[in-house]
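Asks: fold the following.
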Amino acid sequence: MNKNLSFLFKGFIFSTLLTCGLYNAQNVFSQNFNSSTTLTDYVASPASGTSNKFDGITSSGAGTTWSVEANNLTVSRTANAGSFTRISTTGTTTGQALWIEFDLSVASSTTTTNAGTLYVGDAFSATQNSGPTASSVNSRLGINFTTTSGNFTLRNITAGTNSGTLSGVQKITWVINNTGSSLTYTAPDGSTETVQSNFADVWTGTTRTFNEIGATTNGVVLKDFKFVISNGTGSITFDNFYIKSLSPTNLGVDLVKKDKTTIYAENGQINVKSETNVSSVEVYDTTGRLLKSSKSAQVSISRSSSPIVVVKVQLTDGTVITKKVKL
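Replies: From the prediction side, this is the model:
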């Protein structure tokens, strides 16, 4: 292919990607709770301008307590309520699409619907330990307690439906689209998926749990992020938050970066080679079960675990690359 045709071909691809709404992710908030066991070290007022602080982690009265232990954030409730809030997560007033990712586990003994609820929207209070008004909420996601400690379900509050039972530590990915047009993204399982405007997809590991949850209020900007626990008896633990603002893919940068990141299996080990430092590597089987995780570029894994795995690589610049690998 001559240079002129090559240039025109690349320009056509770039134009097509933008027209179709292909998006990539840029990190705007991350926190793994590894730096301290002191709760106040994770709070700033205001937190805007930082990439890893909350505006508030609070509770109202005895019965709800927060703690940072074993490199995670845990809230325990027997009465009253508690919340964490990040104001201006995107750093703007016009956030249009967000990728919200975190590890979640639950301990409880009594079934409770909407024991905890996650909210995304605008004009939230950093100290209010109750849910924001519906008019300021774009999207909601519920967490339900069960009678078996370690098990929980997620709730599509808009439709009033629950997920299947989940257990242990689960990685939750919440993709919210408020762009005014359909959004195409690379899903946690490495596939290319689409979510319509004013809807959200929710993934558990590499399995899509909810396909297109309707918005609570259409058009509310995706600026603030909040969690409230106000029902039931139990505890909820969070870890490894990554919140990313989705923006149109820059073909020249994105494809070059992916071309320079290699993921392969050799001698019982997953290897990642990249010009950018590796933040984390997660290995899943094809059902979405997490097999191994590491902050190293090499992960030892047995072929007996699964002959084909899905490898998710997080780079320190916020880039996420997912690839199916044969062991």
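Asks: from now on I want contacts and neighbour counts done on CA atoms only, so please keep to that.
Replies: OK.
Asks: all helices of the stretch 201-327 of the chain, in order?
Replies: Listed in chain order, the helices of the stretch 201-327 of the chain (DSSP state H, counting those that start in this stretch) span 251-259.
Asks: count of neighbours near residue 200?
Replies: As a burial measure, the neighbour count of residue 200 was computed by other C-alpha atoms under 10 Å and equals 26.
Asks: which ones are touching it?
Replies: Residue 200 sits next to 139, 174, 175, 176, 177, 211, 212, 213, 214, 215 when contact means C-alpha atoms under 8 Å, 6 or more residues apart in numbering.
Asks: do the same with residue 113
Replies: Contact partners of residue 113, counting by C-alpha under 8 Å, 6+ apart, are 142, 143, 144, 145.
Asks: which residues does residue 239 contact?
Replies: When contacts are taken as C-alpha under 8 Å, 6+ apart, residue 239 is in contact with 31, 32, 33, 71, 72, 73, 102, 103, 104.
Asks: element containing the nearest residue to residue 220 once chain neighbours are set aside, please.
Replies: Distances taken as C-alpha to C-alpha, 6 or more residues apart in numbering place residue 138 nearest to residue 220, at 5.1 Å, with adjacent residues excluded. For residue 138, the enclosing helix or strand under DSSP states H and E is strand 137-145.
Asks: let's see this one next to it:
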Amino acid sequence: MKRSLLLLAFVSGSLTNAKAQYTTLFTQDFESSTAYTDYIGGANKFAYINTDNSATNTISITDGKLTFAKTDASSKASAGKSSLAATFIKASFDFSVSGNTSESGNAVIISYGNGFTSTTGNPGIGITHSRIFIAFQSVSGKFSVLPYESPALPVPTDPSLIFSGEQTISWFINNTGSAVTYPAPDGTNHNLADDSYDVWVGAGNTTATQKLIVNGHTAATGTVDLNSFKIGYVNSTGTIQLDNITVQSFTPLPVDLVSFTGENANDNIRLHWTTASELNNSHFEIERSADGKIFTTIGSLPGKGTTSTPGDYTFTDREPVQGINYYRLRQVDFNGMATESSIIAVRYTFQTDNLNVYVNNNQLTVRVQSPDAMPASLKVCDITGKRLLSAELNLQKGANAISLPADKLTNGILIGSLNIGGKVNVVKFRK
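Replies: Take a look at the predicted model:
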């Protein structure tokens, strides 16, 4: 008994079918004007860009970058934006410094929280969820990135933590209530606990240069919502430049589905899918449909919980329907929440007329070739899987034509399965 299978569809992407995991809340590249005041007020503009002493702390747009030049360490400047609410934030920007001549562990303070004002001072810790420091080295152009601590951590001396030139700083903050796996700048998937943050630094925002500098540091005040973003140049002297400032919200997806396919395997249909990462994944339910609309569960496989390690899964459908079979995955979290994959369609046909089932004049006729005289079990279901008829048959060797009353069968598409010696033949027919 030979069967042939044609795969009609291939699926890749998230099980939630989202096209993107990030939503941009704010972005600015300072290319539209050379006046910094033109970047205040309105969409994708700051709520404020200011200084408390314009004589010793000048603000400009230089070389297409927001530039603060300080000659007095006590003067302050800041730029901020509110109404950037989310529970998981990625804030990224290009940063460089020049003219710095003395060490400062908290020269630039960057904060994310709720209720920030336009004053040039730092927001209070009570309204700040997370905060990071940019520390100046005593050599011009060199800096480091530090997590918030009070008192401030010492300026690093480890060469691997000292940067120069323009670097992209990417700050990930989690306030979702649970751990989140996110796509990191180095191309991997990284797990971040609730109410904590990571900081990545790398030149040119390329994956090969990215370093995880701050790894899972506890938030300053975890009970504060994420809504306001502020950059403050509050200590030391020198010129800093900021560019390509972007704030994005991130929606963690339960499972990142890389592929979902089907293939012929020993008279069955074998389904195969792979995942790039998983978040709180309890299990997969495998569903099949004869019409692509009404699905029934035909099996399940346990998930891998939360992991950034790729997953590989295989499930065998031992009773595929003749014609087109539709399959989808239903991914279930530990909390019972479920999401569905896109549907793949698989055409499955017999290469011989081994089994033929049809209804005529309210009689169900089963025609089948049997290799020997033997018993067989017949089952007829509707497309929801509800059993409408079952019968035990005695087959003769060779051709068989068996008639049964069809009054219990409902109108529409039906599925007949005939078990002969452990081999199950399945056919779709219509009454």
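Asks: who wins for most neighbours among the contacts of residue 113 of structure 1?
Replies: Each of the contacts of residue 113 of structure 1 was scored by neighbours using other C-alpha under 10 Å; the highest score is residue 145's, at 28 neighbours.
Asks: map that residue across to structure 2 for me.
Replies: Superposed on structure 2 with TM-score structural alignment, residue 145 of structure 1 falls opposite residue 136.
Asks: that match against residue 100, yeah?
Replies: Yes - in terms of C-alpha atoms under 8 Å, residue 136 of structure 2 counts as a neighbour of residue 100; the distance is 6.8 Å.
Asks: so what's in contact with the two at the same time?
Replies: Common neighbours of residue 136 of structure 2 and residue 100 (criterion: C-alpha under 8 Å, 6+ apart): residue 236.
Asks: geometric centre of structure 2: which residue is closest?
Replies: residue 253 (3.7 Å; C-alpha atoms, centre = their mean).
Asks: residue contacts, that one?
Replies: Applying C-alpha under 8 Å, 6+ apart, one finds that residue 253 of structure 2 lies in contact with 14, 15, 16, 21, 278, 279.
Asks: next one: residue 172 of structure 1
Replies: When contacts are counted by C-alpha under 8 Å, 6+ apart, residue 172 of structure 1 touches 100, 101, 102, 103, 104, 202, 203, 204, 205.
Asks: near residue 8 of structure 1, how many other residues are there?
Replies: Each residue near residue 8 of structure 1 was counted by other C-alpha under 10 Å, and the total is 11.
Asks: so it, which of the three states?
Replies: Assigned state for residue 8 of structure 1: helix (three-state reduction, DSSP: H, G, I helix; E, B strand; the rest coil).
Asks: how far away is the corresponding residue of structure 1 for residue 124 of structure 2 from residue 117 of structure 1?
Replies: For residue 124 of structure 2, the aligned position in structure 1 is residue 133, judged by TM-score structural alignment. From residue 133 of structure 1 across to residue 117 of structure 1, the span is 13 Å (C-alpha to C-alpha, to the nearest Å).
Asks: show me which of the two is the more surrounded one.
Replies: Set side by side, residue 133 of structure 1 and residue 117 give different neighbour counts by other C-alpha under 10 Å, the larger being at residue 117 (23 against 10).
Asks: would you check that that one makes contact with residue 225?
Replies: No - between residue 117 of structure 1 and residue 225 no contact is recorded; they are 10.9 Å apart, counting by C-alpha under 8 Å.
Asks: for residue 294 of structure 1, give me its contacts.
Replies: Residues near residue 294 of structure 1 by C-alpha under 8 Å, 6+ apart: 280, 281, 282.
Asks: repeat that for 6 Å
Replies: If a contact means C-alpha atoms under 6 Å, 6 or more residues apart in numbering, then residue 294 of structure 1 has 280, 281 as its contacts.
Asks: quick one: map it onto structure 2.
Replies: For residue 294 of structure 1, there is no aligned position in structure 2, judged by TM-score structural alignment.
Asks: separation between the residue nearest to the centre of structure 2 and residue 43 of structure 2?
Replies: As for residue 253 of structure 2, its distance to residue 43 of structure 2 is 28 Å (criterion: C-alpha to C-alpha).
Asks: next: residue 161 of structure 2.
Replies: Taking C-alpha to C-alpha as the measure, residue 161 of structure 2 and residue 43 of structure 2 are separated by 35 Å.
Asks: which of those two has more residues huddled nearby?
Replies: residue 161 (16 against 12).
Asks: which non-adjacent residue is nearest that one?
Replies: Ranked by C-alpha to C-alpha, 6+ apart and with sequence neighbours excluded, the top spatial neighbour of residue 161 of structure 2 is residue 144, at 6.0 Å.
Asks: right, and the one you found touches residue 138 too?
Replies: No - at 11.2 Å, residue 144 of structure 2 and residue 138 do not qualify as touching, with contact defined as C-alpha atoms under 6 Å.
Asks: pick out whichever of these two has more residues nearby.
Replies: Shown here are residue 144 of structure 2 and residue 138; by other C-alpha under 10 Å, residue 144 has more neighbours (24 against 15).
Asks: done for today, thanks.
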